[in-house]
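Visitor: Coordinates only, no sequence provided:
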């Protein structure tokens, strides 16, 4: 049996929050292990993240709130952790975060901030967060010098107290399987949740994948050829492909997957129905 978690993001408007509440209510019917909520570090984005957590909480969901090092002091992040705890959040997804200028820009830690995800993990654990997920990169982080460097960073995060790695989206399922094998060979004892991104619009997802360093295999592109103006068929093919990815991962012993939903509950439901 495969268990699921779903990722949603804070909408920018009050109307979007209403729509998100409806989407989460639909996702809850699929009995996810948790719903993760992405995080905007500054100003109104930060406030909207807290509003989203409250919205998701009202649906009865088990929540995992994102937490990023970028652009924030240790004191700011400690305050965010404490506020999460006050809202009933006991699971965070701890991330370094991308520079405001984009993923290709050099990363510089806040002068008073945590210098690495491992430091953030240790701080969250010390302040009472029970479960901590971190990121994993089957195709290497775009700014990493090597696969070995990536693996060393993951080992540091696990040693600091992380208990799960959620992978970056990956459309090359065999690459994900090879990465899982490398993690196990490295002796890193951490749960692994492959990140699955159901394709709702091939051009948009392909552009996003390229910015994140995720490859788009030619055979995947061929499935969506000629469908750019046919959203219904695109969604159907996207659900079928995501389900095939999950089925292949299940053959390799994976029992939990994380779906990046883009707040689109019907597409996530279609994936689970395919299974």
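Guide: Nice, thanks for sending it over. Keep in mind the model is a prediction, meaning the values are calculated, not measured.

Visitor: CA atoms for contacts and neighbours, from now on please.
Guide: Will do.

Visitor: what ranges do the strands span in the protein?
Guide: Ranges of strands in the chain, per DSSP state E, are 3-8, 34-37, 63-68, 91-95, 131-136, 164-167, 191-193, 195-196, 256-260.

Visitor: try this one side by side with the last:
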């Protein structure tokens, strides 16, 4: 199933905070190239238990200093209400009005007793709404192929519905390479009365080994035919990237033609693959 194309799709990009000053210098160059495309906003990730907290703050502050629309990730696991309130007040002071609210992962070595004041992402969304009203546009995560810890598709959908009912304005999905999975998920949501925009997350394919490792961890499926083709290229990086670009471009076209309300690109801090997709898809037209 697909849906009528939308009139004003939203296109955004995601970054992760670098760990070194040299990495930050490189990221600034990549941001300049990505910003020239005119994305609606940049999202900035937040490591397990706030492990990249300072890097996230530094990256967000730099983006806002340039007047770039920014949506920081805020992962609540391991955090107290006071800590989250302080972060959100800081973001308000920087003119930030969009958040990506997540449960996040438990950092290695942290026991369940140290998980903080929030157990699930819907608890965080409820807290933001109670404390700050409509000051923030809140995006949450969605999983067309189902979160690996959810136990079942039905339970995963229930979890997503709780986040929306808590006050989420929209969702960004985990990446996937099967458009049918996305459209089936959206159809299931609509049957449950979930009407918020659900924007597909897009992961360019540039490194098969890395992609396979990510996918095995997060539950994102690489279709068998794509896996076999990528495996067949071995160490031929140029062929992997050319084939990967073809696969992802076709996926994006299918999603937009089928009514997806936009695309959110997981850049992995590399502007080149996203620039090529953006141009060929005509997203700036």
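Guide: Done, it's in. All figures in this text were calculated on a predicted structure; none of them were measured in a lab.

Visitor: Check the strands of structure 1 for me and report the most buried one.
Guide: The highest mean neighbour count among the strands of structure 1, using mean count of other C-alpha atoms under 10 Å, belongs to strand 195-196: a mean of 26.

Visitor: after superposition, how close is that one to structure 2?
Guide: Taking mean C-alpha distance after the TM-score superposition for structure 1, the mean distance separating strand 195-196 of structure 1 from the aligned residues in structure 2 is 0.8 Å.

Visitor: okay, that strand sits on what stretch of structure 2?
Guide: Mapping strand 195-196 of structure 1 onto structure 2 (TM-score structural alignment) gives residues 201-202.

Visitor: And for stretch 3-10 of structure 1?
Guide: Going by TM-score structural alignment, stretch 3-10 of structure 1 sits over residues 10-17 in structure 2.

Visitor: Show me what that stretch is in contact with.
Guide: Contact with stretch 10-17 of structure 2 is made by 24, 39-46, 52, 55-56, 59, 261-269, 283, as judged by C-alpha atoms under 8 Å, 6 or more residues apart in numbering.

Visitor: Would you mind finding the match for residue 73 of structure 1 in structure 2?
Guide: Counting by TM-score structural alignment, residue 73 of structure 1 corresponds to residue 80 in structure 2.

Visitor: and what of residue 248 of structure 1?
Guide: Matched by TM-score structural alignment, residue 248 of structure 1 corresponds to residue 254 in structure 2.

Visitor: hang on, isn't that match packed against residue 179?
Guide: Yes. The pair residue 254 of structure 2 and residue 179 passes the contact test of C-alpha atoms under 8 Å, sitting 7.0 Å apart.

Visitor: quick one: which of these two has more around it?
Guide: For residue 254 of structure 2 and residue 179, the more surrounded residue by other C-alpha atoms under 10 Å is residue 179, and the numbers stand at 20 against 16.

Visitor: longest single helix anywhere in structure 1?
Guide: The single longest helix within structure 1, with elements called by DSSP state H, is helix 231-251.

Visitor: Next, the mean deviation of it compared to structure 2.
Guide: Overlaying structure 2 shows helix 231-251 of structure 1 at a mean distance of 1.7 Å from the equivalent residues (mean C-alpha distance after the TM-score superposition for structure 1).

Visitor: That helix versus strand 256-260: what angle between them?
Guide: Compare the direction of helix 231-251 of structure 1 with that of strand 256-260 by axes from the mean of the first three to the mean of the last three C-alpha atoms, to 10 degrees and you get 160 degrees.

Visitor: okay, the strands of structure 1 in JSON lines with distance to residue 149 of structure 1 next?
Guide: Output for these, formatted as JSON lines (distance: least, C-alpha to C-alpha, whole Å):
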{"stretch": "strand 3-8", "distance to residue 149 of structure 1": "27"}
{"stretch": "strand 34-37", "distance to residue 149 of structure 1": "27"}
{"stretch": "strand 63-68", "distance to residue 149 of structure 1": "20"}
{"stretch": "strand 91-95", "distance to residue 149 of structure 1": "16"}
{"stretch": "strand 131-136", "distance to residue 149 of structure 1": "12"}
{"stretch": "strand 164-167", "distance to residue 149 of structure 1": "16"}
{"stretch": "strand 191-193", "distance to residue 149 of structure 1": "18"}
{"stretch": "strand 195-196", "distance to residue 149 of structure 1": "21"}
{"stretch": "strand 256-260", "distance to residue 149 of structure 1": "24"}
